[in-house]
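1. Sequence first, predicted coordinates after that:
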Amino acid sequence: MAYVAFAFALIQVADVVAGSYHWPDGVMHLLFGLLVLGFIVALLLAWYHGEQGRQQASGTELLLIALVLAVGGGLLWRFARVGPAGTDIASAATLVHPAASSTVAASRAAEPTPAAEAPAKSIAVLPFVNMSGDPKNDYFSDGITEEILDALAQVPHLKVAARTSAFAFKGKSEDLRKVGEVLDVATVLEGSVQKSGDEVRITAQLIDTRSGYHLWSEKYDRKLTSIFAVEDEISKAITDKLQVQLAGGSGRTLVAQKTNDPLAHDFYLRGLTLLAARSVSEAVNAFQQAVSIDPSYAQAWASLAEAQALLPAYGLDATQIANANSLKSAQRALALDPNVALGYVAQGMVYSNQMRWADADHALRHALALAPGDAEVLNQYAQFLEGVGQLEPALVELDRALQRDPLSGTSAAIRAQLRFILHRDDAAAAAVQIKAILVAHPESLFVHRSAILIYLNLHRYPEAEAQSRAASALNGTDPEAKTLLVRGIADAAQRTRAVQSLETSPANADLRHDAVLHAYFLIQLSERDRALAVLDDGAANGTALPQLLWFPAFDPIRNDPRFKAALKKMGLPYTPVGAAKP
């Protein structure tokens, strides 16, 4: 009984100390296991002394103790290896978010690595709950969340989980310990927003994902005109609690007063939600409303620039018109505030489409300098590097992006492409990876389009056709013209019809507008000379998909002098300043 009382007291004290100093769970597991072993030893000693009437330990007694300790220690070692402390991020994702497990697993290298504890200075800003009672107001609480997340992402040496991954947990009552494991963060910020008329109530609380303890909480009742001040107070409170040093000193404002007009801010928040859902045209309209109400709203101009740059990829605007509009919006944003990273991102996207590689490189590097921890900036820079033929550095940047946004379908799909092109994954592994990403992101047009490219290169034509149909369904287009191309690649008997459709069908006009994409299908339809002619003619017109040039599909003509000449016209491969030649 004395031993039990002693063990109970020791566990209570250790639990308090472990919580205060954030000891790993393994310490408490080990302590408990040792106390259990000690109890068994104590029982054996009591029995042995009671039966034999001895007061000194004998050789037999010592042998019994050693045997119990050996068996118990072996069991402890075994369970420590397979228990929660050894669970990797993909397994944790399965427990928390079934779709997430596919993305996380697919975004990891084939060889397993031990799970590491999340850095202490790391945070995920989970979607604030809309307490207005009207689901149509979700955009407001989501937008407030995103603005706080963006503010924290500016802080040096603070790891902030990106929006895509954090918002994967929206509407789910998950164990925060598992959220921390999936997103690899030590803390989460959660809260609620209630808007009524021109007033808003915001509650926020910071929680340690390892212990579940509340580190900080606050409630704010303010006018809508003071919303940025509240966001700034919350962001600074977080940096204080996590003991993160702000660049420029503690007096620096993380969330500036971006607009004085609540209605302009409201349209901006609507645009953020629409853009995240890739309702790009509707997002453009919302941002245009915001800047028409407040023409000095730099952040809204930058977001408008990004949305306009994305329009051609979704078949919603002519490339030249969208590029020109995007550059005007970006220039307006940067003239108002030269520290808006998104303005440089939009410039980088457009310059890449125009094959102005040095300008794109400069713009994206500037964005990285302003927002080094922003997953979207890292993703865009990785896509730029892949496009100019810097494949290894692109993979490095993609891995950095996925560290901050582990549930991003876009980054995971690009990473799968890169690993396949670089022969890091064989055909079987590439197929497993893209299938897992598709399971996790069935509504992502980008993921379905990436799957088409990978399946075509793997000669898995039924899967490519299925993904072509899925992409058409999401894009609201007739699938037959695109699926005919897949069947023509797979079956020589249908190739003539497929080539005719590619060259003349209005349904395939979007493919003909981009020389690289056009040539990509021609070469797979065995139209080698025609593909080379298209590349030569279109080399000066720009491309939104230079990444395709490094796919295995172009290998049959890669050493052809005409292909090399076309690449030279495009300025490819391009080596960024300070980088090794590819």
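-> Thanks, I have the structure now.
2. Could you use CA atoms for every contact and neighbour count after this?
-> Will do.
3. which ones are touching the most centrally placed residue in the chain?
-> Nearest to the mean C-alpha position of the chain, counting by CA atoms, centre = their mean, stands residue 405 at 2.6 Å. By CA atoms under 8 Å, 6 or more residues apart in numbering, the residues touching residue 405 are 161-165, 183, 375.
4. give me that answer again for 6 Å
-> Residues near residue 405 by CA atoms under 6 Å, 6 or more residues apart in numbering: 161-162, 165.
5. Okay, it and residue 309: tell me how far apart.
-> According to CA to CA, to the nearest Å, residue 405 stands 22 Å off from residue 309.
6. just residue 142 next, same as before
-> For residue 142, the distance to residue 309 - CA to CA - is 23 Å.
7. ok so, going back, ok, so of the contacts of residue 405, who is nearest residue 492?
-> Using CA to CA, residue 165 comes nearest to residue 492 of those, at 43.3 Å.
8. Buried residues of the lengthiest helix in the chain, list them for me.
-> Counting residues, the longest helix found in the chain (DSSP state H) is helix 25-52. Within helix 25-52, the residues scored as buried using 16 or more other CA atoms under 10 Å are 32-35, 37-38, 40-41, 44-45, 48.
9. Equivalent analysis for stretch 275-294, please.
-> Buried residues in stretch 275-294, counted by 16+ other CA under 10 Å: 275, 278-281, 283-291, 293-294.
10. what residues does that stretch touch?
-> Residues outside stretch 275-294 that contact it (CA under 6 Å, 6+ apart) are 264, 267-268, 271, 274, 300, 304, 307.
11. Could you export the buried residues of helix 25-52 to TSV, including columns for distance to residue 434?
-> Putting the buried residues of helix 25-52 into TSV (distance: CA to CA, whole Å) gives the following:
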residue	distance to residue 434
32	43
33	43
34	45
35	48
37	48
38	51
40	52
41	54
44	57
45	60
48	63
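12. Just the closest of those residues to residue 245, please.
-> Nearest to residue 245 among the buried residues of helix 25-52 is residue 32, at 38.2 Å by CA to CA.
13. Quickly find the element holding the closest residue to the closest one other than its chain neighbours.
-> Spatially, and ignoring its direct neighbours in sequence, residue 32 is nearest to residue 11 (7.5 Å; CA to CA, 6 or more residues apart in numbering). For residue 11, the host element (DSSP states H and E) is helix 2-21.
14. now that helix: how far from the chain's centre is it?
-> 41 Å (CA atoms, centre = their mean, to the nearest Å).
15. buried ones in that helix?
-> For helix 2-21, a neighbour-count test (16+ other CA under 10 Å) marks 7, 14, 18-19 as buried.
16. now swap in stretch 453-473 and tell me
-> Buried, per 16+ other CA under 10 Å, within stretch 453-473: 453-458, 460-461, 463-472.
17. Second structure follows, compare the two:
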Amino acid sequence: MAVLAVLAVCGERGCSRERLLALLWPESDESHARHGLRDALHTLRHTLTPACIPSSASLLRLDPAVVASDVVEFTQAMASGRLADAARAYRGPLLDGFHLDGAPEFEHWLAGERTRLARECVEALEALATSAESTGTWVEAVGWWGRAVEHDPINSHFVLHQVRAMSVIGDRANAVQAGEQHVRHLREEFGLEPDPAVLAMIGRIRRGDLPVPHDGAARLLGMAGLAAVAVVVAGVRTSRGPRTGGADAGPPRTAIAVLPFRNLTTDTAQAWFAAGLHDELLSQLANVAELRVIGSASVSGYGQTDRPLDQIGQELAVGSIVRGSVQVAGGRLRVIVHLLDPATGADLWAETYDRPLNDAFTVQSDIAQRVVSAVGVALSRAEAGGLTEPPTANSDAYLLYLQGLEYAGRPGDQREDLAIAQRQYERAIRLDSSFALAHAALSTIHWRIFSRRLDTSPARAELQLREARAALRLAPDLPEAHVAMALTYCCGRYSDRQEAEALMAASRYAPNDASLWNAISVVQARLGNWDSVEAAFERARRLDPRNADLLQAQGNRLHCLGRYPEAIETYRRAMLLAPDYVQPHIALGWSYILWQGQTDTLRAALAAQPDIEPGGGAPRVGLEHAILMTLDRQPDSLLALLRSLEGETWTSGESFFSRQALAATAHLLRGDTVAARAANESVAVQIDSALRARPNDASLHMMRGGVMAELGRRAEALREVRWLEQSDGYRNNHNCPPEPEARALILAQLGERDSALAAIERLLAGPSRVTAHTIRLDPVWDPARRDPRIEALLLKYRNPGP
């Protein structure tokens, strides 16, 4: 029976003897396996007829003139476009209930073929029903939708169409009954909620608001329906392919926004699933070169929105929108997905998946494939493999990976969230050590922990490198593996050039990943390749048009180059996209300080902001108030503010702040050198303790050099100057790192006038975030300004800019 089934499915293509041996006798040696195959063939030929399987040296096949098979009949009808004949030929799951002991390969093959044939049958039924609707033969449509529901009784999309068709022919009672039976079945058997559209349709029918199609629409649908039937065998509905035409055609179908999936799961322990599935679907689609997939930052605000679909399409400049809901209950997964035309709201494709939870990748993969097919994109072999090949054979490992993704994606980089993500990735790898995607994700988590200064130990950097190498060894074509390797060059192995090369390698496999192109723009800025910066930024912005972080980063680069009017405009655009985002408001204020020496804009921005740092961390607004009070030379106000802030030290971005260091500045402004020295002594103890744990932290070395200079410990201050001169930030001074500024300050504090003069002129000539205005405003530069040559420099560079 097993040999007969394989040959029937293979049809006219036939099947090699080697393939049969591998499927049916995987645990036997070649001699015993070939003997088993000969016996099976002999039995079949004896039972049926010797001509049923013609002899061949390489391939075996059934003779269709001798052996009739419903599988062959179904396959031939589908291939020739005879969908009704195919639907009639399909008589249920392939070899339903059949089991073959000791042949796991056959069991796996049988499950796959069973699923494929069932899916093709359902697709044929859907195409027939759609065609019947479009030609106005609603009774026929009811029949075809009924068959589709029989095959997939928990598919709300099919039930919705069945109920609609029944109401159109006037069978209201049975329409309501069919809809309510579906709702009851989902709730009682699976604990799942139906598609809200089914409930709405039942309500409309009860009210007598029957969905009768317009004649004109029916005629138009008739043409589309015939086209759909004609091409369903090829797997692409031409009426759903790329949108082409004149200037009014709108964005192409291949420009896609995948909105966050609605989470309908009531069990909080499973609530993570919807976000993890959404993230992975975005990643898969971003690897398809012919698509333009909108980045997660831009779609994140549309999860619970009631904005009209056409408005969303216009705001994101897309021709297709994916919407869906996810519900997990009792070990089962229910995903309802719609691919929609944003201009009309019409379904381009829709599906309901009711599967065991461990089928998560299969569901995700099928969604990705069906979306790609529906928008008319042909996949390359590599792209097809990326969508269909599971990243792990262990379904539990994949669920742990998805859970890790959800925690990793939570805002603010909270220590606890990152720690949970790390644990889930590690558990996934323990289940499957060859899970390259989990290795890459774990490496990236180590980088985030390191870069946020939660743990900057060499051991953490080594863990990051180990996991990145494992990911790249296991999957050389995996874009996430190349990104993970690129990030290792940020933590203890600084190399902008190698980081850029690794990121570009990743972009070849994930050409539509907005975050990847943003990372490329950042590293190219550090290399000083400004043309490449602009190109990468524009590509990232096109893929993620509503991402305020992208605009913030671009504004910072323009800031660095002294292009202040452009920076101001960019920050304003970021503020329009995210009014509550603190950073662009602060950066806008600093633009006016650097450009014009005007502090009122920053003062007004701070007054309008709550004293919080989004996601926790340093009290950013409070610290900016402290810096502004320093520029305004208001020591008493500064000391009062410091007493209100929680904590003794803070890190924000690349900067390290100390309450005592700011207090020392205030005491100096008041002329209290004794109190200033005491505060600086406290800071020295803090920094030396921190450096034992983070010996390569540039922000600590910068502050220590200044404190040593203030305390008169000249040799130690000069040691920090030499450390800074060897640092990556000082040697690659393209994107305004803080190390050159810190070095110039220390030299000025030490009275190294000639060296300080040369260093300050380099800063003023740019690119840097130091201008004549900041040197005049900030009291830390007062020692430098005692040199009359510095005043001459400030006059020379009084109009900062490119």
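-> All right, it came through fine. Predicted model, so just to flag it, every value in this text is computed and none were measured.
18. Drop anything exposed from the contacts of stretch 275-294 of structure 1.
-> 264, 267-268, 271, 274, 300, 304, 307.
19. Which of the residues you listed fall in helices?
-> Those of these mapping onto helices are 264, 267-268, 271, 274, 300, 304, 307, per DSSP H.
20. can those residues go into CSV with extra columns for distance to residue 339 of structure 1?
-> Listed next are these as CSV, based on distance: CA to CA, whole Å:
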residue, distance to residue 339 of structure 1
264, 20
267, 22
268, 18
271, 21
274, 24
300, 13
304, 16
307, 19
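21. Among the residues you listed, which one lies nearest to residue 361 of structure 1?
-> The closest of those to residue 361 of structure 1 turns out to be residue 307 (CA to CA; 19.8 Å).
22. Need the counterpart of the closest one in structure 2.
-> Here residue 307 of structure 1 is matched to residue 445 in structure 2, going by TM-score structural alignment.
23. quick one, what contacts that match?
-> Going by CA under 6 Å, 6+ apart, residue 445 of structure 2 touches no other residue.
24. Recalculate using a threshold of 8 Å.
-> By CA under 8 Å, 6+ apart, the contact set of residue 445 of structure 2 is 408, 418, 421-422, 464.
25. Just the ones of these in helices?
-> Reading helices off the contacts of residue 445 of structure 2 with DSSP H, I get 408, 418, 421-422, 464.
26. and the counterpart of residue 454 of structure 2 in structure 1, how many neighbours?
-> Using TM-score structural alignment, the equivalent of residue 454 of structure 2 in structure 1 is residue 316. When neighbours are counted by other CA atoms under 10 Å, residue 316 of structure 1 registers 13.
27. ditto for residue 692 of structure 2
-> Neighbour number of residue 692 of structure 2 under other CA under 10 Å is 10.
28. which residues are in contact with whichever helix or strand it is part of?
-> Following DSSP H and E, one finds residue 692 of structure 2 within helix 673-693. With contact meaning CA under 8 Å, 6+ apart, helix 673-693 of structure 2 is reached by 456-457, 658, 660-661, 663-668, 697, 700, 703-704, 707-708, 710-711.
29. How about stretch 37-44 of structure 1?
-> Contacts of stretch 37-44 of structure 1 (CA under 8 Å, 6+ apart): 3-4, 65, 68-69, 72.
30. Then stretch 502-521 of structure 2?
-> 283, 286-289, 291-295, 477-483, 485-486, 500, 532-537, 539-541, 543-544, 550.
31. List buried members of those by neighbour count.
-> With neighbours counted by 16+ other CA under 10 Å, those contain buried members at 283, 286-289, 291-295, 477-483, 485-486, 500, 532-533, 536-537, 539-541, 543-544, 550.
32. Read off where the host helix or strand of residue 361 of structure 1 ends up in structure 2.
-> Per DSSP H and E: residue 361 of structure 1 is located in helix 357-370. The counterpart of helix 357-370 of structure 1 in structure 2, counting by TM-score structural alignment, spans residues 496-509.
33. Give the buried residues for stretch 308-328 of structure 2.
-> By 16+ other CA under 10 Å, the buried positions in stretch 308-328 of structure 2 come out as 309-310, 312-313, 316-328.
34. In helices, which of these appear?
-> In this view, the buried residues of stretch 308-328 of structure 2 that belong to helices under DSSP H are 309-310, 312-313, 316.
35. Throw these into TSV and include distance to residue 197 of structure 2, thanks.
-> As requested, these are exported to TSV (distance: CA to CA, whole Å):
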residue	distance to residue 197 of structure 2
309	16
310	19
312	20
313	21
316	25
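36. Please identify which of those is nearest to residue 596 of structure 2.
-> Checking these one by one against residue 596 of structure 2 (CA to CA), the nearest turns out to be residue 316, at 36.0 Å.
37. Now which residue in structure 1 aligns to the closest one?
-> Checking TM-score structural alignment: residue 316 of structure 2 goes with residue 183.
38. OK, contacts around that match?
-> Residue 183 of structure 1 makes contact with 124, 161, 165-166, 404-406 under the criterion CA under 8 Å, 6+ apart.
39. And the helix holding residue 361 of structure 1 against structure 2, how far off on average?
-> Helix 357-370 of structure 1, aligned to structure 2 and superposed, deviates on average by 1.4 Å (mean CA distance after the TM-score superposition for structure 1).
40. Once aligned, what mean separation remains between the next helix or strand after that helix and structure 2?
-> Using DSSP H and E, the next helix or strand after helix 357-370 of structure 1 towards the C-terminus is helix 375-387. Once the two are superposed, helix 375-387 of structure 1 sits an average of 0.9 Å from its aligned residues in structure 2 (mean CA distance after the TM-score superposition for structure 1).
41. And the next helix or strand past helix 375-387 of structure 1?
-> Helix 375-387 of structure 1 is succeeded, C-terminally, by helix 391-404 (DSSP H and E).
42. what about that following helix, how far off from structure 2?
-> Looks like 1.7 Å for helix 391-404 of structure 1 (mean CA distance after the TM-score superposition for structure 1).
43. Specify, as a residue range, where the next helix-or-strand element following that helix falls in structure 2.
-> Remark: after helix 391-404 of structure 1, the chain's next helix or strand is helix 409-421, criterion DSSP H and E. Helix 409-421 of structure 1 lines up with residues 548-560 of structure 2 when matched by TM-score structural alignment.
44. Off-centre distance for that stretch?
-> Offset of stretch 548-560 of structure 2 from its chain centre (CA atoms, centre = their mean): 21 Å.
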